[in-house]
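Novice: Sequence and predicted structure below; questions after.
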Amino acid sequence: MADTNFDLIVVGGGPGGYVAAIRSAQLGLKTAVVEREHLGGICLNWGCIPTKALLRSSEVYQIIKHAGDFGFKVDGVSIDFAKIIERSRKVASQLSNGVRHLMKKNKIEVFDGHGALAGCGKLKVTKDGKPLAELTAKHIVLATGARARSLPGLEPDGKLIWTYKEAMVPKAIPKSLLVVGSGAIGIEFASFYRTLGSEVTVVEVLDRVLPVEDEEISAIAAKAFTKQGMKLKVGTTVTELKKGADNVTATLKDKTGKTETLTVDRVILAVGIVGNVENVGLEGSKVKVEKAHVVIDEYCRTAEPGVYAIGDLVGPPWLAHKAMHEGVICVEKIAGVKGVHPMQVTNIPGCTYCTPQVASVGLTEAAAKAKGHEVKVGRFPFIGNGKAIALGEPEGLVKTVFDAKTGELLGAHMVGAEVTELIQGYTVAKTLETTEAELMQTVFPHPTLSEMMHESVLAAYGRTLHI
């Protein structure tokens, strides 16, 4: 019989949950994780990691198609789509097994089942609807994640109308595809399938794609997507999806009220996510739920004593790294670690792994102005960077936004090759409350893409050197 009494139990083994459990164990707390499906959660198994494996395959294909630009002749290239999917699933499986190893390494008890609150300090675990165990702990952290949102009349069926799960493991590349929603998930799938040859149409209800990004960055990305052959329909809603034998006819309505129909092989719904708040015992507790997300304070505490919540369950930004950091903050506060600081949302970077990549941290130019800041804005294009030209990646932009009075870095926004790797530099700068002075005095290595980060800062103050 496994022990059933713990200091801390985490419900959900996704990025937030397993990191919270590891930090708890590091701090000497007797810890357990309850996971009903796969350790690593959606991120490792059906989200962040396998999608990046798919996108890497599409990037390699794109490079091969342009091999002539680099001095190579490549003939007869074909796509083994089953192998692309197989590689993606292997990557996901490897990392999920790695999380199980981390649980064992940190002496964390794992219960493979469904967890639900069962009264003060109690958690009932079931497996296939049958009782498995009743656990007790002074602290219970809910990290049950979220699932794809569906809209009335636009429900997925897993065959013709997909969520991210079906979009990751199809048997064949659809000849035509409609992507509903142009956030990170929608645009990444649109980019993947377009590169592999699908005719892709993206519909976005707001007035631009990637609407959470800086407007200037969104415009550059949209231009690149259009050049690749994507059809972008912004300010447009999908009012109906009519399923045929092996296709779907969508009715689209623009902001003027004009309608049109579009018939495609498959549809991907990427219209957001909702928290998994059902069947976890919240009804008999003081935990508050608003808009399908659990309400917490700055240290992830719910209104129920001894119950905490982290990650996608508590709302945006829906990012694995945000969930991980919340898990650490939550557990360190529980353990009484000194100097624990609440999450600073403006210091959380966002990344979209389409082609070209998009990354950002902090306030957009418009948001900074709306908050009353007088701003200085710097821009530096990829075409002015030697490494970008050498890589054959001359399209893109690095943009920085500073407070004109204090020199505070308010935001940084990028579009172009490898910007999802570069953004951490600005994230570190924001976390350290760096001003333009320190960034200007920092020596960036040459030749690198990172030099554009330096040049963008210089440009904000009229001191750019290479353009």
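Specialist: Cool, got the structure. Residues are numbered from 1 along each chain as shown.
Novice: alpha carbons only for contacts and neighbour counts from here, please
Specialist: Noted.
Novice: middle-most residue in the chain, spatially?
Specialist: By CA atoms, centre = their mean, the chain has its centre lying nearest to Leu319, at 4.5 Å.
Novice: how far away is it from Met230?
Specialist: 26 Å (CA to CA, to the nearest Å).
Novice: Ser198 too?
Specialist: 9 Å.
Novice: Specify the helix with the largest residue count in this protein.
Specialist: Longest helix in the chain, counting residues (DSSP state H): helix 81-105.
Novice: this is the comparison structure:
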Amino acid sequence: MSEIEKYDLIIIGGGIAGYSAALKASQALSVAVIEAKKIGGTCLNVGCIPTKAYRQLIMEYKNGNSFFKNDTRLFTREKLADVFEEKINCSVSGLHDGLMQALKKNSIDVYQGKAILADDKMVVVKNDSGEEKRLEYQFLLIATGAKPVVPSVFANEYSNVFTTDKAFVKSNLIPKSIVIVGGGIIGVEFASFLADFGATTIIIEREDHILKKSFSVEVSQTVTKILRKKGVKIYTDCEVVGIEEEDDETIVRIQKRTSPIRSDTEEILTDKVLLSIGREPDLDNQLIQGLSVNVRDGAIVIDEYLKTSNPKVYAAGDVCGGIQLAYTAEYQGEMAALNVMSSVMGEGKIHNGKVGMVPSCIYMNPEIASVGVKETDPDKCFAAKYSLKGNGMAIIENSDDGYVKLIFDQHSGELVGAELVCSHAVEMISLCKEWIEMRKTANDISNSIFPHPSLTEAFKEAAILYLKEVGTGEIPS
């Protein structure tokens, strides 16, 4: 029998929630991380990082920049796939190596393999070779993340159909044509990238408009217009009812959800099919049941302090359902770690892990970002929308098709929401979030100093629009 290693905290799952918790807890506790696949989880290995690296590569290819040496004609489709794969892997591996060094520097032990519950204070890690290691814990944190949702119509394996977890396999990188099933944030991002690259791109969305769960109707309409301008075809209120592969091509059969005739379908011929319908908590049912942890709607139930129904077990990140974003998972992981530290050290201080206001972002061209109130009630709020046609930096960057919309409370003049459609929107939205939390008013924003020329000057102009229309505060001359 192997020697038993003892830890204050064992974390099952080495994604962003797990490793963030480990780094925080290691300040005072002995910590181990168990990861079945690869440290870094979805975000680092198959999600955020490779997706944005992919976007950057397509932009550089399109503009003839960097290693493309201003002559994209030299690159065959196969050569491009090689280059893209190499560059994406380079970005991922560099960050992965840095993360592993950080874990080692903080004396965090990493175990590769599957976590199996032995009893109420011990887990066994079993690796691919069948070797086992016994670990004893005082507290457990479950941070196993989420996995792609795969509809039953795609239950069989198809060579040209893949989820976002497989999007960066070489054979999927450079499609001639693609059908994207799902018009949420990830589906829209991929549609934008691939359309910019020249692929014939189609989105199939079962709702009546894209981005329905994440953004306002106006943002949806704006993004729809942008995508169609790029050549993307969008089918709404439709679902895939059949799929068939013939040689190197795939036939996708779709149908209007409201169609009374089941045979009333349309066929789409495509090179590849990307499933981007969403993600669901990745639960190890045997482990969860053994720990007597409550589950609701497929997600681990936690209280506001990230504690489960088992007082020795915490959970954080996508495995808990709710908002599935890397930065919310990171926050929850750190708060859970602080609460475990408090329990182990007997401090009695607990930290609320409830996720507050979170920005929503789309990394496309132009970028889209929003925070706070999305749809406005005219009796309560006023939306001041400033077109970037009058912004110097937007004109210089040739990106003046977008806008900045600030939403103010009608009575107090406080900022309560923002929508940005412009380059650098993802960076700019954090400023809006801070203003909302600090209860800044239109008057405060209009009297602020912004660099010139800059896109942030649009904030001042939007605030002035509000003051002119509503007639409160002092309007800068």
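Specialist: Right, received. Where do you want to start? Because the structure is predicted, anything quoted here is derived from the model rather than measured.
Novice: Please say which position in structure 2 the residue nearest to the centre of structure 1 maps to.
Specialist: When structure 2 is aligned by TM-score structural alignment, the residue opposite Leu319 of structure 1 is Leu325.
Novice: got the contact list for its match?
Specialist: Asp318 (CA atoms under 8 Å, 6 or more residues apart in numbering).
Novice: Over to Ile254 of structure 2?
Specialist: Counting by CA under 8 Å, 6+ apart, Ile254 of structure 2 has contacts Cys238, Glu239, Val240, Val241, Gly242, Thr265, Glu266, Glu267, Ile268.
Novice: Aligned to it, what sits in structure 1?
Specialist: Ile254 of structure 2 maps onto Leu252 in structure 1, by TM-score structural alignment.
Novice: So that match versus Lys242 of structure 1, what's the distance?
Specialist: Here the criterion is CA to CA. By it, Leu252 of structure 1 lies 12 Å from Lys242 of structure 1.
Novice: ok, now Thr249 of structure 1?
Specialist: Thr249 of structure 1 is 5 Å from Lys242 of structure 1, by CA to CA.
Novice: okay, those two: which has more neighbours?
Specialist: Taking neighbours as other CA atoms under 10 Å, Thr249 of structure 1 and Lys242 compare with Thr249 leading, 18 against 12.
Novice: Buried residues of whichever strand or helix holds Tyr54 of structure 2, list them for me.
Specialist: Element membership for Tyr54 of structure 2 (DSSP states H and E) is helix 48-63. Using 16 or more other CA atoms under 10 Å as the test for burial, helix 48-63 of structure 2 gives 48-55, 57-61.
Novice: which helices and strands does it pack with?
Specialist: The contact analysis (3 or more CA pairs under 8 Å, 6 or more residues apart in numbering; DSSP states H and E) places helix 48-63 of structure 2 against helix 41-45, helix 77-105, helix 185-197.
Novice: pretty sure Glu199 of structure 1 is in contact with Ser176, am I right?
Specialist: Yes: between Glu199 of structure 1 and Ser176 there is a contact under CA atoms under 8 Å: 4.5 Å.
Novice: for Val232 of structure 2, what are its contacts?
Specialist: Contacts of Val232 of structure 2 by CA under 8 Å, 6+ apart are Ala191, Ser192, Ala195, Thr200, Thr201, Ile202, Ile203.
Novice: What sits closest to the first one if chain neighbours are left out?
Specialist: This means Ala191 of structure 2. In space, and not counting its chain neighbours, Ala191 of structure 2 is closest to Thr201: 6.3 Å by CA to CA, 6 or more residues apart in numbering.
Novice: Just give me the neighbour total for that neighbour.
Specialist: Neighbours around Thr201 of structure 2, by other CA under 10 Å: 28.
Novice: what about it, which SS state?
Specialist: Classification of Thr201 of structure 2 by DSSP: H, G, I helix; E, B strand; the rest coil places it in strand.
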